[in-house]
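>>> Quick one: sequence and predicted model below, then my questions.
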Amino acid sequence: MSGPAVTALGGGHGLAATLTALRFVTDDITAVVTVADDGGSSGRLRDEFGVLPPGDLRMALAALCDDSEWGHTWRDVLQHRFAGDGPLGGHALGNLLIMALWELHDDPVAGLDLVGRLLQAQGRVLPAAAVPLVIEADVSGLDPQDPAARRCVEGQAQVARTPGTVEEVRLVPSDPPAYPESVASIRSADWVVLGPGSWFTSVLTHLLVPELREALEVTRARRLVVLNLDPGSGETAGYTADRHLEVLAAMAPGLRLDAVLADPGVVDDEVALTDRASALGADLHVLPVAQRRSAGEHDPLRYAAALRDILYSPRPVR
C-alpha cells in the first residue's frame, strides 16, 4: 500500500486513535507527540531522570505496530503495566524500555526508532520538543467568591482535570527547541493532522513550540483538524465544537486550515461550525467516526474511511 505522507500531531488516546485509523489509509505516517505529560509513570520517570515523558510516545508506537503476531505481541509487551505499590508499580514496561534506550543512545529519536523497528511499526514517532515541557494555564471560575478571577494552574495533569475555565495556556520554557526531524516531517508532508485529543494539553501545545508553529504555517501540506467526540468535557467543559476552532485561531492567527472533520454527534450547530471552519480557510466534513454503541470512542474502520475520503481528495483550486 502507498498513500499520502501524513504527519499527525497530538498525544494520548486521541493521537493513538488517529494513527490506528491512518494505518488503513497510508504507509507513510509520522507522529509528532507532545512531551508535556507529568502524571503517572511518565511523570515519575521525568522527575527522577529529567527526561522527556515517554508515555505518549509509547502509546503512539504501540498504535503503529505491525498487524502481525510479532507486532501485536511486542505491542502488548510495550503496553504492559506492573501492578502493586512497589518501585515498579504503575510503570508501563514500554516506558522503561524507552528509558533504557535513551540511556544507551545520546539521541532520543534514535531510541524511538529502535523501538519502532522492534514493533515493525508502520511509521515513525518523534517528540514535539527536545526538552520536557511544563504547561501553565490561567484558569477562571476556581474562586466561588470571584468567578472572574484567574488562577495559574501548572502541569498537564492538573490543567487536564481543572474544574474551571481555561482562559490562556503557555509553555515553560516559552521557546523550547524542536527536533529537526519533527519540523522536517511537517514541512515535507502531504497532509498534517491535528487532533483529536485534550485540546489544550495534547493538541494546541504544538502551536506553542515556535519551530512547529512556523512549520505548520509555511508547509506545503494540507492541514486537517479533527474535532473531539466529546468536545465539551474535561478541560474544555462547556465548549461547543466551533469554540474549539475559535481557540485554535486565537492561539495561531497565522495558521490556515484546509479541512475540519467532525462526527455528526458533536455538531450542535452546523452553520456556526461551517462558518468558523470557512474563516480558517477550511471545508467542513461531517462524517461518522464514532463507534455505534459507544459514541465516545472512535471506530477504527469508520475513522479510516473518513480520513481516506479527505486525504485522497484532489486539492481544490481556490
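Right, received. Where do you want to start? Numbering: from 1, shown residues only.

>>> make it CA atoms for all contacts and neighbour counts henceforth
Noted.

>>> Return the residues in contact with the residue lying closest to residue 42 once chain neighbours are set aside.
Sequence neighbours aside, residue 53 is the residue nearest to residue 42 in space, at 4.8 Å (criterion: Cα to Cα, 6 or more residues apart in numbering). In this structure, residue 53 makes contact with 35-38, 42-43, 45-46, 132, judged by Cα atoms under 8 Å, 6 or more residues apart in numbering.

>>> cool, and residue 203?
For residue 203, counting by Cα under 8 Å, 6+ apart, the contacting residues are 9-11, 34, 194-197.

>>> Presented hereafter is structure B, for comparison with structure A:
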Amino acid sequence: MYTGILPIIPSANKLPASDSEVKVAALGGGHGLAASLSALRLVTSQVTAVVTVADDGGSSGRLREELGVLPPGDLRMALSALCDDTDWGRTWRDVMQHRFTSREGVSGSLDNHALGNLLIVTLWELLGDPVAGLRWAGALLGARGEVLPMASVPLTIEGEVRGNGVPGALISGQSLLAKAGEVENVRLVPENAPACREAVSAIHNADWVILGPGSWYTSVLPHLLLPEMRQALCTTQAKRLITMNLDVNDQEATGMNAADHLHVISRYAPEFRVDVVLADPGSIGDAEEFKQAAAMIGARVVFGKVGSSAGDAVHDPLRLAAAYRDIFGGQK
C-alpha cells in the first residue's frame, strides 16, 4: 500500500483556500451534480462533492460487477467538472472523460470504458482507500475542491413503477429505474449501509449544502434515504438549498410538475427543512403552487434564469454561478 502526502500539481487558476470563502457541500450524481459543480468552482474553491454510489450501468456497472468496487462513473464526472478552465484543466477533463471504442467487428474488453474510471479504480486498488484514491485523482487534475462517495459500499436502488395509478413491478438497479417511468416506493439496498465519514463531516462543516439538480429519484433522493446521511442533512447548521431541474418531467418523473418534486422530498424525509429553492421560471408551471410546496419544507423560492440560452434543458455554468453567489451573499 502506498503512503505519503499528496503531490502538488500545478494549476494556473488554482488559488489557496481562504477562510472568507463560502464552504459548500454539493450532493447528487451524474450530469446534474456536474452542472452544479461547474458553477460552484467559479464561486469558491471550498467545494466538496458528495456523490451517489448506486450506478450499475455502462462502464461503472461492469467495473462494479467484475471488481466489487464502488461505481466510479459519477465520481469521475464530478472530478472532471471541478477542473479549471485552463489548458491543464481542459486536458485532464478530456482525459478523464475519454471512452475507448473498439474497432468495427471487434468486441473488445475496453469498449466503452472511460479512462477516468480505470484511473480511479487503479488508485483504489493501490491505496486500498476510496477517499485517498479520489484525493490523489483530484490532485492530479488540479480540481478546485474535493469529491467523496456518499457511502463506503456500493448501493442498489429499488423502486416500483406505477401505471394508470396502479402499483407495478419492483425494479432493481439505477440504470433500469431511471428509464422505467412513474416511480414510487424507492429504497436503498442495503438500507443501513455506512455513510462515508468524510462526507458526513463535510455536510456538518459546510456553510451551505446543495441538493440537485439531477434525476430526482436516482441521484437526489438517495442522499435522504441513507440513514446516516439523512441525519447529517437534517442536523447540520449549514443553510440548505435545493436546485431544481430544468426538465421536471423527465423519464423517471413522468407526469410530475415542479411542485411534485418538492412533495417527494417532503414525503420521504418530512423532517428535512430547506432554506432556499432555486428554480428557473421557465421550468415552473404554476408559480403559486410551487411557492406553497416550497413553504411546506420551510423554503423561500428564488427564481433565476439559469438555463442555457440555447433553450436546451441544460444549466449554464455562468448563470448558475451568479445565482449561487447572490444567494450565498444574501443569506450567510
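Received it, and whenever you're ready, just let me know what you need. Remember, predicted model here, so these are calculated numbers, not experimental data.

>>> Quick one: map the residue nearest to residue 42 of the first structure onto the second structure.
Aligned counterpart of residue 53 of the first structure in the second structure: residue 71 (TM-score structural alignment).

>>> Am I right that residue 126 of the first structure is in a helix?
No. Secondary structure of residue 126 of the first structure, determined by DSSP: H, G, I helix; E, B strand; the rest coil: strand, with no helix assignment.

>>> count of residues packed around the aligned residue in the first structure for residue 275 of the second structure?
With the correspondence set by TM-score structural alignment, residue 275 of the second structure lines up against residue 258 in the first structure. A count of neighbours around residue 258 of the first structure, defined by other Cα atoms under 10 Å, yields 21.

>>> Grab the nearest non-local neighbour of residue 258 of the first structure.
residue 282 (4.1 Å).

>>> need the contact list for the equivalent of the one you found over in the second structure.
Alignment note: residue 282 of the first structure maps to residue 299 in the second structure; criterion TM-score structural alignment. For residue 299 of the second structure, the residues meeting the contact criterion (Cα under 8 Å, 6+ apart) are 273-277.

>>> how near is residue 299 of the second structure to residue 169 of the second structure?
Here the criterion is Cα to Cα, to the nearest Å. By it, residue 299 of the second structure lies 35 Å from residue 169 of the second structure.

>>> Residue 149 of the second structure now?
As defined by Cα to Cα, residue 149 of the second structure lies at a distance of 29 Å from residue 169 of the second structure.

>>> what does residue 252 of the second structure give?
From residue 252 of the second structure to residue 169 of the second structure the distance is 15 Å (Cα to Cα).

>>> if we can go back for a sec, look at residue 149 and residue 169 of the second structure and report which has more neighbours.
With neighbours defined as other Cα under 10 Å, residue 149 of the second structure and residue 169 compare such that residue 149 has more, 27 against 10.

>>> and the aligned partner of the more buried one in the first structure, what is it in contact with?
Structural alignment places residue 149 of the second structure opposite residue 127 in the first structure (criterion: TM-score structural alignment). If you count contacts by Cα under 8 Å, 6+ apart, residue 127 of the first structure has them with 32-35, 57, 109, 178-179, 182.

>>> Using a markdown table, lay out those together with secondary structure.
Compiled in a markdown table, these are given as follows (three-state DSSP):
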| residue | secondary structure |
| --- | --- |
| 32 | strand |
| 33 | strand |
| 34 | coil |
| 35 | coil |
| 57 | helix |
| 109 | helix |
| 178 | coil |
| 179 | coil |
| 182 | helix |
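
>>> In the second structure, which of those still touch?
Retained in the second structure by both residues aligned by TM-score structural alignment, their matches' Cα atoms under 8 Å are the following of those: 32-35, 57, 109, 179, 182.

>>> residue boundaries of the strands in the second structure?
Using DSSP state E, the strands found in the second structure span residues 24-28, 47-51, 146-149, 156-161, 170-172, 183-189, 208-211, 239-243, 276-279, 300-303.

>>> mean distance, the last one to its aligned residues in the first structure?
I take that to be strand 300-303 of the second structure. Here strand 300-303 of the second structure, set against the first structure after superposition, deviates by a mean of 0.6 Å using mean Cα distance after the TM-score superposition for the first structure.

>>> again with the fourth one
Compared with the first structure after fitting, strand 156-161 of the second structure has a mean deviation of 0.8 Å; criterion: mean Cα distance after the TM-score superposition for the first structure.

>>> And for the first one?
Between strand 24-28 of the second structure and its aligned partner residues in the first structure, the average distance after superposition works out to 0.2 Å, using mean Cα distance after the TM-score superposition for the first structure.

>>> Relative to residue 300 of the second structure, how far out is residue 274 of the second structure?
Distance of residue 274 of the second structure to residue 300 of the second structure, computed by Cα to Cα: 8 Å.

>>> Tell me which of those two has more neighbours.
Looking at residue 274 of the second structure and residue 300 with other Cα under 10 Å, you find the greater number of neighbours at residue 274, namely 22 against 18.

>>> ok, the more buried one touching residue 237?
No. At 11.6 Å, residue 274 of the second structure and residue 237 do not qualify as touching, with contact defined as Cα atoms under 8 Å.

>>> Could you tell me where stretch 31-48 of the second structure falls in the first structure?
Matched against the first structure by TM-score structural alignment, stretch 31-48 of the second structure falls on residues 13-30.

>>> What of stretch 319-331 of the second structure?
Aligning stretch 319-331 of the second structure against the first structure (TM-score structural alignment) gives residues 302-314.

>>> doesn't residue 207 make contact with residue 252 of the first structure?
Yes. Contact status for residue 252 of the first structure versus residue 207: in contact at 6.7 Å, counting by Cα under 8 Å.

>>> Who has more neighbours out of the two?
When neighbours are counted by other Cα under 10 Å, residue 207 comes out ahead of the other of residue 252 of the first structure and residue 207, with 19 against 16.

>>> Show me what that one lines up with in the second structure.
In the second structure, the residue equivalent to residue 207 of the first structure is residue 224, according to TM-score structural alignment.

>>> Residue 226 of the first structure too?
Taking TM-score structural alignment as the criterion, the aligned counterpart of residue 226 of the first structure in the second structure is residue 243.

>>> Also residue 184 of the first structure?
Going residue by residue (TM-score structural alignment), residue 184 of the first structure aligns to residue 201.

>>> That match: how many residues sit nearby?
Taking other Cα under 10 Å as the criterion, the count of residues near residue 201 of the second structure is 13.

>>> Also the one 3 residues further on?
Applying the criterion other Cα under 10 Å, we find 19 residues in the vicinity of residue 204 of the second structure.
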